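*Asks:* Next come a sequence and a model predicted from it.
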Amino acid sequence: MAETDTDKNDKPEEPGKKKGGGLMTQLVLAVVLGCTAFGTVWFMPARSSGTAECPAADAAGTKVTMLPELPLSELTFIEMEPMIITLGEDASSRNLRIGITLETAKADQESILFAQPKLRDAFTGYLRALEVADIEDPNSIIRLRAQLQRRAEVILGNQSVRGVLITDFVIR
């Protein structure tokens, strides 16, 4: 009897034979994807400003606008009295001694000196709410500076305080 097409198709596949691509197909796919990624980055249009801009965000995720740089002759630094804050609620509480200096334009110096009691109150309220573990973290100084900056901006406006410098930081 003659073999028909249906008999050939009904035969099971050999167990050693695989369907799909082999090693060569995977290599070709890897090279094509690599070339695509490289081409995307290489031919991406460059920014026209000449300087790289990184959109900054504060802890809440809102966009922070960067102030234009002022010449050093137009800047001044206002040193606040050192603050001693009690951390924790129990009798064995620890103290934080912190010195803060505000960077500002000379034109804004008077308004910042006038508002210093409000700034101290806002800074004290924030620092008092911190836990000792929050402060002992090596990266906490960055968050601390950003939070103090944010409180200064709320009280004085976004353009007044250009930076908060922590000049003294002791936990006892």
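*Replies:* Structure received.
*Asks:* Every contact and neighbour count from this point should use C-alpha atoms.
*Replies:* Noted.
*Asks:* In stretch 115-131, which residues are buried?
*Replies:* Residues of stretch 115-131 classed as buried: 116, 119-120, 122-124, 127-128 (neighbour count, 16 or more other Cα atoms under 10 Å).
*Asks:* between the residues you listed, which is closest to Gly34?
*Replies:* The closest of the buried residues of stretch 115-131 to Gly34 turns out to be Leu127 (Cα to Cα; 49.9 Å).
*Asks:* so that closest one makes contact with Ile84?
*Replies:* No: Leu127 is beyond contact range of Ile84, at 9.7 Å (criterion: Cα atoms under 8 Å).
*Asks:* How many residues are close by Thr36?
*Replies:* Residues lying near Thr36 (other Cα atoms under 10 Å) number 12.
*Asks:* Distance of it relative to Phe114?
*Replies:* Distance, Thr36 to Phe114, by Cα to Cα, to the nearest Å: 59 Å.
*Asks:* Kindly report the same for Gly99.
*Replies:* Using Cα to Cα, Gly99 is found at 19 Å from Phe114.
*Asks:* go on, Ala133?
*Replies:* Applying Cα to Cα to Ala133 and Phe114 gives a distance of 34 Å.
*Asks:* okay, now the one to match up with it:
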Amino acid sequence: MAEAETPDEEVTPKKKSKLPIIIGAVLALVLGGGGFYATWSGMILGTHEEKVAEVTASPLPDIAFVPVEPIIISLIPGSSSRHLRFTSQIEVNKPMVDEVTLLMPRIMDIMNGYLRAVDVTQLEDPSALIRIRAHMLRRIQIVTGEGRVRDLLITEFVLN
């Protein structure tokens, strides 16, 4: 009997070459590095030195800072903290320094009164400092009159 011929080699599909992927990755790295160098060295967007030379600072406004005496407030018994130490400075227009300094006892009075009225839980809240600062600044501006005080800078706010 004649045996049917069986092919010795099985038909297998050819594997695709990985060469295009490797070439694509190498080209991406080379082009990315070249683009970075061209931008960094100033070939595309101008030199770094030109940009530094272009930056000019505008003159500072005519301001001064009036220091406020530190305030220490006793907190209610039973709270996690016993005292609040508060130190600040008031940013004023330079011609108004003497007038704001003259009103410092009134400023201290409203700051003391406000800080004593604030609830201890609000004082312990980290985000409350922004609200406290805004409320105190508004009260200071009312006492000193419009146009004298520009800002209130809190330099120390310690609960212990």
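*Replies:* Good, I have the coordinates. Note that the structure is predicted; figures quoted are calculated from it, not measured.
*Asks:* re the thing from before, can you pick out the residue with more neighbours from Gly99 and Phe114 of structure 1?
*Replies:* Neighbours were counted for Gly99 of structure 1 and for Phe114 using other Cα under 10 Å; Gly99 has more, 17 against 10.
*Asks:* Map that one onto structure 2.
*Replies:* Mapped onto structure 2 by TM-score structural alignment, Gly99 of structure 1 lines up with Thr87.
*Asks:* you'd agree that match is up against Leu152?
*Replies:* No: between Thr87 of structure 2 and Leu152 there is no contact under Cα under 8 Å: 10.5 Å.
*Asks:* Which residue range of structure 2 does the longest helix anywhere in structure 1 align onto?
*Replies:* Taking DSSP state H as the criterion, structure 1 has its longest helix at helix 23-42. Mapping helix 23-42 of structure 1 onto structure 2 (TM-score structural alignment) gives no aligned residues.
*Asks:* just the strands in structure 2 please.
*Replies:* 63-74, 83-93, 149-159 (DSSP state E).
*Asks:* most neighbours per residue, which of those?
*Replies:* Counting by mean count of other Cα atoms under 10 Å, strand 83-93 has the highest mean neighbour count of the strands of structure 2, with a mean of 18.
*Asks:* Does anything pack onto it? Which helices or strands?
*Replies:* strand 63-74, strand 149-159 (3 or more Cα pairs under 8 Å, 6 or more residues apart in numbering; DSSP states H and E).
*Asks:* TSV please, covering those strands and showing distance to Asp98 of structure 2.
*Replies:* What follows is those, written out as TSV (distance: least, Cα to Cα, whole Å):
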stretch	distance to Asp98 of structure 2
strand 63-74	9
strand 149-159	12
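*Asks:* corresponding residues in structure 1 for the lengthiest helix in structure 2?
*Replies:* Secondary structure of structure 2 per DSSP H: the longest helix is helix 19-41. Using TM-score structural alignment, none of the residues of structure 1 align to helix 19-41 of structure 2.
*Asks:* buried residues in that helix?
*Replies:* For helix 19-41 of structure 2, a neighbour-count test (16+ other Cα under 10 Å) marks nothing as buried.
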